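Enquirer: For reference, the sequence and a predicted model appear below.
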Amino acid sequence: MTSSEPVFHRYVALGDSFTEGLGDPAPDRPNGLYGWADRVAEQLSGVTDDFAYANLAVRGKLLGQIIDDQLEPALAMAPDLVTVYAGGNDLMRPSVDIDALVARYDEAIGALTAAGATVAVWTAYDAGWSAVFRTLRGRTAIYNELVRAVARKHGAVLVDFWNFEGYDDLRMWDWDRLHMSSAGHQRMAVEVLDALGAAHTLADPGLGPAREISRREERREDLAWTKGFLLPWFGRRLTGKSSGDGVSARRPALAPIR
């Protein structure tokens, strides 16, 4: 470690399924998940003896719910590092007021940085290659420009997911094509640590060339995905149910990661 590399002692992760770790199963961990945030915490814990980590993220939460439920508990922990990924579930709703959404985001990031924490935020992913999610590309681009402005205003670290290459490989995504796979989480942990300027020993998953599949096999996989994920997902949207109903934060208090 060099003198220019940051040392963090209290890391709190806020957000939704992206930060909870969905798509990266680990039966021996809380909620049965690993995820990029745990990987980041493990790396950061190696440079100080008093490192502690909390993960308040809960799947399915909208940005307003994340702020309402997680911001004050996070501030009470006096963290010196906070990661905040929020807004993705809002962007997938039939309608969204992006200006109002980012106004709340702005207030939350301001409160965290005013408390002295280093804060990392994300742009949303560019799923323009996806036949289903490409319809959200326009509103996502607008949201991202506003998030970039929030990051500049408050001096937050920007993890620019929109511009990452390699996530158009389905192996970077879980079976539902919405949450990252273990490989996707590993790559994200590398990106976050690099954005923070933190030393680490993680490597890109290095998946190699993707296997070629026939058009017939592709259609069969698309049909299975539509039946297994997309239709039930739309059903929850119509009934107002959330995948996070009944789910609790898996690391609600600061504690050592190891």
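Expert: Perfect, I can see it now. Residues are numbered from 1 along each chain as shown.
Enquirer: Could you use CA atoms for every contact and neighbour count after this?
Expert: Will do.
Enquirer: Please, where are all the helices along the protein?
Expert: 17-20, 35-44, 63-66, 72-76, 88-91, 98-114, 137-154, 182-196, 215-225, 231-239 (DSSP state H).
Enquirer: winner for burial among the ones you listed?
Expert: Stretch with highest mean neighbour count among the helices of the chain: helix 17-20 (a mean of 24; mean count of other C-alpha atoms under 10 Å).
Enquirer: Distance of the residue nearest to L75 when sequence neighbours are not counted relative to Y85?
Expert: Leaving out its chain neighbours, the residue that sits closest to L75 by C-alpha to C-alpha, 6 or more residues apart in numbering is L112, at 7.0 Å. Per C-alpha to C-alpha, to the nearest Å, L112 is found 14 Å from Y85.
Enquirer: adding another structure so you can compare the two:
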Amino acid sequence: MTQQHPWSRYVALGDSFTEGIGDPEPNSPGGNRGWADRVAEVLSEKTDDFAYANLAVRGKLVQQVIDEQVEPALALQPDLITISAGGNDVIRPGSDPDAVSRKLEGAVKRLSSNNATIVLFTAVDVGFSPVFRSIRGKVAIYNENVRAIAHRYDCLVADQWASDSLPDIRMWSADRLHLNSLGHHTVARIVLDALNVENVLQPLDPEPYPARTWRAARREDISWAREYLVPWVIRRIRHQSSGDFVSAKRPEAGAVHLSDES
């Protein structure tokens, strides 16, 4: 059983990470569940009239999150806010993690105006990933900036960088950019821990897939590059986003319908 907590109105802001991409669920709005839905499900269990909105849209850069989500979020009058933004900026070649962080801080400053509890996120340690290992230092700088922002504005931090579980390919979907269902489940546990909310979510539930053989992994590398990497690069060249023409899956704060898996 979960303990009573002080929040009754939760709004999530961000990009594909918060939208729940990689965690398909046909019965969820937008067709994806994700960690934020899982957190909302737990928070709703012992709170009457708990309301949840998710404004996150895949592919959004930090400035787009600011322009398109911050004011709508405040209009919903939340007492709990999660915001994860800047990841799509940081992984772009030539991006400046300090400049991205300054934009995030502006968003946090505005969101803090209604005295809601705000949760920020460090990024996962990407040292395990052959694709993103080269930007590990840039990600670490961004994470330190996130921690400094959290200190200045009295925010909580869901510390993915400290997780021993997330730097594991078995936590990630086939595109290697988004968490799979187990990864989202793990992040939900990290967020609930940051909120100090007891819950029944268990680690490694469901069990991760067994580790692949070297030969199978190389076959997957070739398939991944063809199916995911090349289209991603083409979108960057064309200044396109996977979130173009996509709307927020939960634009209004409403009741949470528990998943059969929760």
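Expert: Great, that's in hand. None of these values were measured; they are calculated from a predicted model.
Enquirer: can I assume the residue nearest to L75 of the first structure is in contact with A120?
Expert: No - using C-alpha atoms under 8 Å, L112 of the first structure is not in contact with A120; the gap is 10.4 Å.
Enquirer: Give me the common contacts of the two.
Expert: Shared contacts of L112 of the first structure and A120, defined by C-alpha atoms under 8 Å, 6 or more residues apart in numbering, are found at V82.
Enquirer: still on that earlier bit, okay, the helices of the first structure in CSV with distance to R171 of the first structure next?
Expert: As requested, these are arranged in CSV below (distance: least, C-alpha to C-alpha, whole Å):
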stretch, distance to R171 of the first structure
helix 17-20, 16
helix 35-44, 15
helix 63-66, 27
helix 72-76, 33
helix 88-91, 21
helix 98-114, 31
helix 137-154, 21
helix 182-196, 7
helix 215-225, 13
helix 231-239, 21
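Enquirer: V57 of the second structure versus W214 of the second structure, what's the distance?
Expert: 35 Å.
Enquirer: how close does R211 of the first structure get to V84 of the first structure?
Expert: Distance of R211 of the first structure to V84 of the first structure, given as C-alpha to C-alpha: 35 Å.
Enquirer: more crowded one of those two?
Expert: Taking other C-alpha atoms under 10 Å, R211 of the first structure and V84 do not tie; V84 has more neighbours (23 against 5).
Enquirer: so who does that one touch?
Expert: V84 of the first structure touches 13-15, 119-122, counting by C-alpha under 8 Å, 6+ apart.
Enquirer: Show me these that map onto strands.
Expert: Counted as lying in strands by DSSP state E, out of the contacts of V84 of the first structure, are 13-15, 119-122.
Enquirer: nearest spatial neighbour of the aligned partner of D194 of the first structure in the second structure, skipping sequence neighbours?
Expert: If you follow D194 of the first structure across to the second structure using TM-score structural alignment, you land on D193. Excluding its sequence neighbours, the residue lying closest to D193 of the second structure (C-alpha to C-alpha, 6+ apart) is A158, at 8.0 Å.
Enquirer: still on that earlier bit, the helices of the first structure: which one's closest to E165 of the first structure?
Expert: helix 182-196 (10.7 Å; C-alpha to C-alpha).
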